[in-house]
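A.B. asks: my questions are about this predicted structure, shown below with the sequence.
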Amino acid sequence: MKARDLSVLIGVILVIVMLVIPLPGWLLSVLILINIILALIVLLVSMNTLEPLQFSVFPTLLLLLTLFRLALNVSTTRSILSNAEAGGVVDTFGSFVIGNNPLVGFVVFIILVIINFLVITKGSERVSEVAARFSLDAMPGKQMSIDADLNAGLISEQEARERRKKVENEADFHGSMDGASKFVKGDAIAGIIIVLVNIVFGLIIGMTQMGFSFPEAIDTYMRLTVGDGLVSQIPALLISTATGIVVTRSSATGDNLGTDVSAQLLQYPRLLFIAAGTIFLLGLTPINFFLTTTISGLLAIGAFYMLQKKKEPLVKDEEAEDQEETTALKTQENVINLLSMDPIEFEFGYALIPLVDAKQGGDLLDRVIMIRRQLAIELGIVIPVVRIRDNIQLNPNEYRLKVKGNEVAKGELLLDHYLAMTPDMDNDLIEGIETVEPAFGLPAKWISEDFKDEAELSGYTVVDPPSVVSTHITEVIKRHAHILLGRQETKELVDHLKENYPILVEEVTPDPLSIGDIQKVLAKLLRENVSIRNLPIIFETLADFGKLTNDPELLGEYVRQALSIQLTKQYTSQDNSLRVVTVSGKVEKIIAESIQTTEHGNYLALDPDTQQKIIQAINEEVEKLTLQEENAIILCSPAIRMYLKQLLDRFLPQVIVLSYNELEPSVQVQSVGVVNVA
């Protein structure tokens, strides 16, 4: 243990000992001076902190210093009552204040105690209480502000975590200060009681046990009591002042309290001329003319000097800014920064600004935050921050989405309308503007608020514009999740998994599989809308088969089979049934015989005619299911699933392809069609 840590522990133990063991006068004097020094250091530190968290140990330190001061009070009281002395420091303080008149000295001491208790201590306690309550009340708003800045791309994930931690620490600090301020109040009350005890019992003990006359007892015990009270009240006053400074110092801009006070109090030098004129006019009254004229003259000279000094930096600052801008444009780093690209961008026309502006009721930023959380749960990856900005080059009601700098989706919104969709377009009787629902491409209409209730009663699905764009953003991110998952993002997922499964991760990477190999496997799963949240099972499979092959396509198939429970639950209905289109043995044989093996992996080599026939047969079955409003799911053998999916990705990407090994035995499979070729 370090010497610094030991010193604090020993100090606390000695404070406890002081409450029991009598101390000699010279040692009491040393400890009293140490108490005053510590209180002065605390006050100076509090004046030089820029924010409360820089002195986060203050609540605990306040308790320790209060305990130390009370232990000193007990020790000095014991010494005063038993020996009629308490060391040179106490005697000197008492003699200096009382002088030749004990009553006047005692009155001065009482005034000092009242100032400390009723003004400083009471005010610090109230400020701490209010600051704690306001800090807790402001936490949700601060958290939302951080999330909004993160979502808008103004800060990084790391900065957001640091700011959230800071908000939590501030709330904890103010809560601790609220409780610690009660120590100060209790200490002030205890000091008053100890003074009364010293005087009353000192007089009794002095006259009954020590043989003092009444004047001698008054002189001795009044002097010692006042001295003891001063050496305890002065540190208490310093600590109480430090408490108020720390709690109220919420928006510092300078290096310390002196800088802030001087900069803000004297920020309007012209006002000093008014103060100087007022003091000068007071000199025309019976008040000392020479004194008021001197003071007003010094104020006027100071105001003139500050005005001149304030003008000079303005010119210098403007020149410095121009020079910095010119230099920045010439530097290579400025050009390099232009190469950075946001993973996801949402741009919108000026008419859609109310969608984002919280002052106008827009909640898109909050919705995007919820989308990122939702997709983290559904897909198992951390979606990057969505950069949201307006673009005057777009049409007023238009928006577009970019992924890695490429436009992947766009749409139009009418903020004063609702999007209405109906499954039965033949009975479409509601008036509105024809459009297409952007997320799924369904026919829809923009209707005014006057027709909203009528549309809902007629069976339409009515959606407000924020929900339309939120759904669109969600679906676009889902479709491009495999693009957003790069090697860096994969490394972060692996590091997170390693915290709980270190041996499992070490068995997979860096040998036999690199981060790039793992990224390809995870991207393959995301491309087919398979969640990678269950990373332990995925890595267990990679650990089993990674030594046999490093082909990401083949490893992806093994992982899919290991996730059979997840896939079964994802596609089966509530009655545990699954309606599928199966692949005939003839088609499976054609595909299996067309697989070509090369040193770079396997691929499907079908002749164009056969390929066209298979796609046509699958398309016919898909159209039948679409008319029945069911998902198009193709079920085939494990040997050809990967190749059949690769074939359909170019023509029918929305079709789901499953193998028998990817379904649990308990699921009830119903074949509603067969893919066959003549």
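C.D. replies: Cool, got the structure. As the structure is a prediction and not an experimental result, all values here were calculated from the model.

A.B. asks: can we go C-alpha only for contacts and neighbour counts from here?
C.D. replies: Will do.

A.B. asks: what's around T568, how many residues?
C.D. replies: Using other Cα atoms under 10 Å as the criterion, T568 is surrounded by 20 other residues.

A.B. asks: how about A320?
C.D. replies: A total of 13 residues lie near A320 under the criterion other Cα under 10 Å.

A.B. asks: can you check S181 too?
C.D. replies: 26.

A.B. asks: next: the one 10 residues further on.
C.D. replies: A count of neighbours around G191, defined by other Cα under 10 Å, yields 23.

A.B. asks: contacting residues around it?
C.D. replies: By Cα atoms under 8 Å, 6 or more residues apart in numbering, the residues touching G191 are N73, G229, S232, Q233.

A.B. asks: tally of neighbours for the spatially closest residue to the last one that is not a sequence neighbour?
C.D. replies: Beyond its immediate neighbours in the sequence, the residue positioned closest to Q233 (Cα to Cα, 6 or more residues apart in numbering) is V113, lying 6.9 Å away. V113 has 22 neighbours, counted by other Cα under 10 Å.

A.B. asks: list the contacts of whichever strand or helix holds V113.
C.D. replies: Assigned by DSSP states H and E, V113 falls within helix 102-114. Residues lying outside helix 102-114 but in contact with it, judged by Cα under 8 Å, 6+ apart, are 97-99, 188, 192, 218-219, 222-223, 226, 229-230, 233.

A.B. asks: please compare the first structure with the one that follows:
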Amino acid sequence: MIAQTSRLQQVQRWFKQGLGAPLVILALLGMITIPLPPWLLDVFFTFNIVLSLVILMVTVYAKKVLDFAVFPTIILVATLFRLSLNIASTRVILLEGQNGGDAAGKVIEAFGAFVIGGNYAVGIIIFAILVIINFVVVTKGAGRVAEVSARFTLDSMPGKQMAIDADLSAGLITQEQAQERRKEITQEADFYGSMDGASKFVRGDAIAGIIILLINLIGGFAIGVGQHGLTFGEAVEIYTLLTIGDGLVAQIPALLLSSATAIIVTRVSGDTKDMGEQVENQLFSDPKALAVTAGIMGAMGVIPGMPNLAFLSFAAIAGGAAYWIYHNQQQAKLVQPSLSDPKDDTPAKPAELGWDDVNQVDLLGLEVGYRIISLVDQSQNGQLLDRVRGVRRKISQELGFLVSPVHIRDNLELKPNQYRIMLMGVAVGEGEVMPDRELAINPGQVFGEIAGAKTKDPTFGLEAVWIKLEDREEAQALGYTVVDASTVIATHISQVIQDNAAQLLGFDETQQLLDKLKQSSPKLVDHLVPDSLPLATVVKVLQGLLAEKVPIKDLRNIIAALAEKAVQTKDAAQLLMHVRAALGRAIVQAIIGMKTSMQVITLDPSLEQLLMQASQGAPEGQLAIEPGLAERLHKTLRSEVEKLEGQGEPAILLVSPQIRVQLARLFRFSLPSLNILAYTEVPEGLQIGVVARVGNS
């Protein structure tokens, strides 16, 4: 026993050292070239059947196609192994067939005798039917499915990649999860592409089986009669037995492998249930189908002349199964807790009114209609809470402060599918979703239309369609970005948070940021607050940065810049200008990336001087200019922005620091893609190229 274990361990070490594939190839070549004794053929034929059964069982229990990604290679190896066996058995049949039915081994004799049963014509017909089923039905269908799956999988890759990018941008997944999903998409495309080719191996194997059958029959008759002096009847008896046995012992594993190929390529992509669970959940989930079937079978069972016992028996079985499924579903509904039902029906006496009864307005809130409650309820596999949590985590990491929790509650005044995003008690966004469907968003270029309810993406206003879950793959193949209802709401919340980040940062959040910084830089924080600046001024500066989409992650640099400038001024606008100059490298890099040059738009000196005069004496953050000048400036800048965006370049307006804040506020909503920078914010060493100069005419 110990010796056998050591030998198995030695074989395992050979395979781990990369010797497994060469040994398999040598074995296949040996089977083709070296005559094998009948007992060794029995061993190999039995192993071939076992291998085919194992492959079939693995495909049945695989939860998704990538769980058996090596399947195309296994098909090739198994096919080559079976063809090598056919060559070895054909050699033995033609050389030793005159010695009787067991000349090629007991396995071939047993299969031949069992099927033929003394009637050679019946044996040939049964074998022909088996080959036709394998070649025409299973193999041809599996090959077609593999071809179509490969094409649709490759076509849907851009849509799937865009869906991953959307989830990553919304904070629903991490960078590592995005990389894993991209890798899985690539592997899936490679798998279906390989299966398209591997199915040709299976089809060729079926054709080879027919040809080998004819060679064994014709060659056996000729050799038996011409060389060994057998009568025609003896040659027919011996070589038909051997040929049919050899064909069956090869075609049965081939049929099992073809069935495994058909099962694996017809699996629903992304399904994480094995075949048994899918059949149970989808075929027997609705009792009405079984009930109607029971009724039809019962009606046929009472017709005179029909096999009444068989029909009525199956009618009773189907009816009993329908009642059992219906009963279990009703019991499951009774034990599920209701979100709206009170826990105690006993009326309670009203307590004395106190300050606890006065509710404060939530900083961030989400109100949902009653049909969207299922997205929130985790007992019903609701994913919205996890999605929102992921959004908060991602945005908090990007902006540099902890975003307040989103309080979710139902609102019966809303439409059943409607939701509303609240900021400090005021609605800032709303939309409608379909919990039982998915949203296919048109990113700008698709290759066709998809059936469904047309709508617009509530976050960005893009054209979109609510589609059925089973149409997801088709929509992705057409170029749509497909997301579920929870992701739609979470993405909308993410955009609202980013647009209103300045309002979400208050005194408490700022103090927590300072307390955290104080752990690493205590002198810096103590010197600034409250000795040099009040906390309110620090809050206003940080809010100003967030309002202009500048993260406050580099808090140490921000506080250091404030401490440096605080000895000269306490004005929040002046302090913000100085802080932006200190963060200039990060601000510019967020716009142009790692480029060493920057294309900008500038103002004519006379216009810039005019705007600087208009900013003096005007209310804070505003420009006292005539409406006509503002309109001409807006029109000219819009034209230049469109030109730069058409060239794939970011639009940047470079101005004097004294008017940067006013211009940024003036064009914040009308030209959101225009980045307005001050001269002091441009880092040293960066090359500047002026592409346009805007005048006041």
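C.D. replies: Sure thing, it's come through. Note that the structure is predicted; figures quoted are calculated from it, not measured.

A.B. asks: mind checking the TM-score on these two?
C.D. replies: Their TM-score after superposition, calculated using TM-score structural alignment, normalised by the length of structure 1, is reported as 0.57; 460 aligned residues with a Cα RMSD of 5.2 Å.

A.B. asks: ok so, going back, I'd like the contacts of G191 of structure 1 as JSON lines, with neighbour count appended.
C.D. replies: Supplementary listing: these in JSON lines, determined by neighbours: other Cα atoms under 10 Å:
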{"residue": "N73", "neighbour count": "23"}
{"residue": "G229", "neighbour count": "25"}
{"residue": "S232", "neighbour count": "22"}
{"residue": "Q233", "neighbour count": "24"}
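
A.B. asks: spatially, which two of the residues you listed are the most separated?
C.D. replies: Spanning the widest gap among the contacts of G191 of structure 1 are N73 and Q233, at 10.3 Å by Cα to Cα.

A.B. asks: circling back: tell me which of the contacts of G191 of structure 1 fall in helices.
C.D. replies: Among the contacts of G191 of structure 1, the members found in helices (DSSP state H) are N73, G229, S232, Q233.

A.B. asks: contact partners for the equivalent of the second one over in structure 2?
C.D. replies: With the correspondence set by TM-score structural alignment, G229 of structure 1 lines up against G247 in structure 2. Taking Cα under 8 Å, 6+ apart as the contact definition, G247 of structure 2 lies against F127, G209, I212, L213.

A.B. asks: wait, V667 of structure 1 sits on T568?
C.D. replies: Yes. Contact status for V667 of structure 1 versus T568: in contact at 7.5 Å, counting by Cα atoms under 8 Å.

A.B. asks: what distance do you get for whichever residue in structure 1 pairs up with P37 of structure 2 to S82 of structure 1?
C.D. replies: Residue pairing (TM-score structural alignment): P37 of structure 2 is matched to P24 of structure 1. The spacing between P24 of structure 1 and S82 of structure 1, counted by Cα to Cα, to the nearest Å, is 12 Å.

A.B. asks: and what of K491 of structure 1?
C.D. replies: 73 Å.

A.B. asks: do S296 of structure 1 as well
C.D. replies: Noted for S296 of structure 1: a distance of 57 Å to S82 of structure 1, by Cα to Cα.

A.B. asks: same check for the contacts of G247 of structure 2, but in structure 1.
C.D. replies: Counting by both residues aligned by TM-score structural alignment, their matches' Cα atoms under 8 Å, the members of the contacts of G247 of structure 2 that carry over to structure 1 are F127, G209, L213.

A.B. asks: looking at those residues, which is nearest L56 of structure 2?
C.D. replies: Nearest to L56 of structure 2, judged by Cα to Cα, of these is G209 at 20.2 Å.

A.B. asks: let's verify that closest one: helix, strand, or coil?
C.D. replies: Look at G209 of structure 2: counting by DSSP: H, G, I helix; E, B strand; the rest coil, its state is helix.

A.B. asks: would you mind finding the match for it in structure 1?
C.D. replies: Looking across to structure 1 (by TM-score structural alignment), G209 of structure 2 lines up with G191.

A.B. asks: kindly tell me how buried E378 of structure 1 is, as a neighbour count.
C.D. replies: When neighbours are defined as other Cα under 10 Å, E378 of structure 1 has 15 of them.

A.B. asks: my read is that P72 of structure 2 contacts A198, right?
C.D. replies: Yes. At 5.5 Å, P72 of structure 2 counts as touching A198 under the criterion of Cα under 8 Å.

A.B. asks: returning to what we had before: could I get the contacts of G191 of structure 1 as a markdown table with distance to D172 of structure 1?
C.D. replies: Converted to a markdown table, the contacts of G191 of structure 1 look like this (distance: Cα to Cα, whole Å):
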| residue | distance to D172 of structure 1 |
| --- | --- |
| N73 | 31 |
| G229 | 34 |
| S232 | 29 |
| Q233 | 29 |
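
A.B. asks: more neighbours: S296 and S82 of structure 1, which one.
C.D. replies: Taking other Cα under 10 Å, S296 of structure 1 and S82 do not tie; S296 has more neighbours (23 against 15).

A.B. asks: trace that one over to structure 2, please.
C.D. replies: Under the alignment (TM-score structural alignment), S296 of structure 1 pairs with A315 in structure 2.

A.B. asks: what strand or helix carries its match?
C.D. replies: Take DSSP H and E as the rule and A315 of structure 2 turns out to sit in helix 308-335.

A.B. asks: now for that helix, which elements pack on it?
C.D. replies: With contacts defined as 3 or more Cα pairs under 8 Å, 6 or more residues apart in numbering; DSSP states H and E, the secondary structure elements packing on helix 308-335 of structure 2 are helix 287-301.

A.B. asks: what's the helix it packs on packed up against?
C.D. replies: Helix 287-301 of structure 2 is packed against helix 308-335, with contacts defined by 3+ Cα pairs under 8 Å, 6+ apart.

A.B. asks: equivalent range in structure 1 for the next helix or strand after the helix it packs on?
C.D. replies: Scanning forward in sequence from helix 308-335 of structure 2 by DSSP H and E, the next helix or strand is strand 364-368. Residues of structure 1 aligning with strand 364-368 of structure 2 are absent, taking TM-score structural alignment as the criterion.
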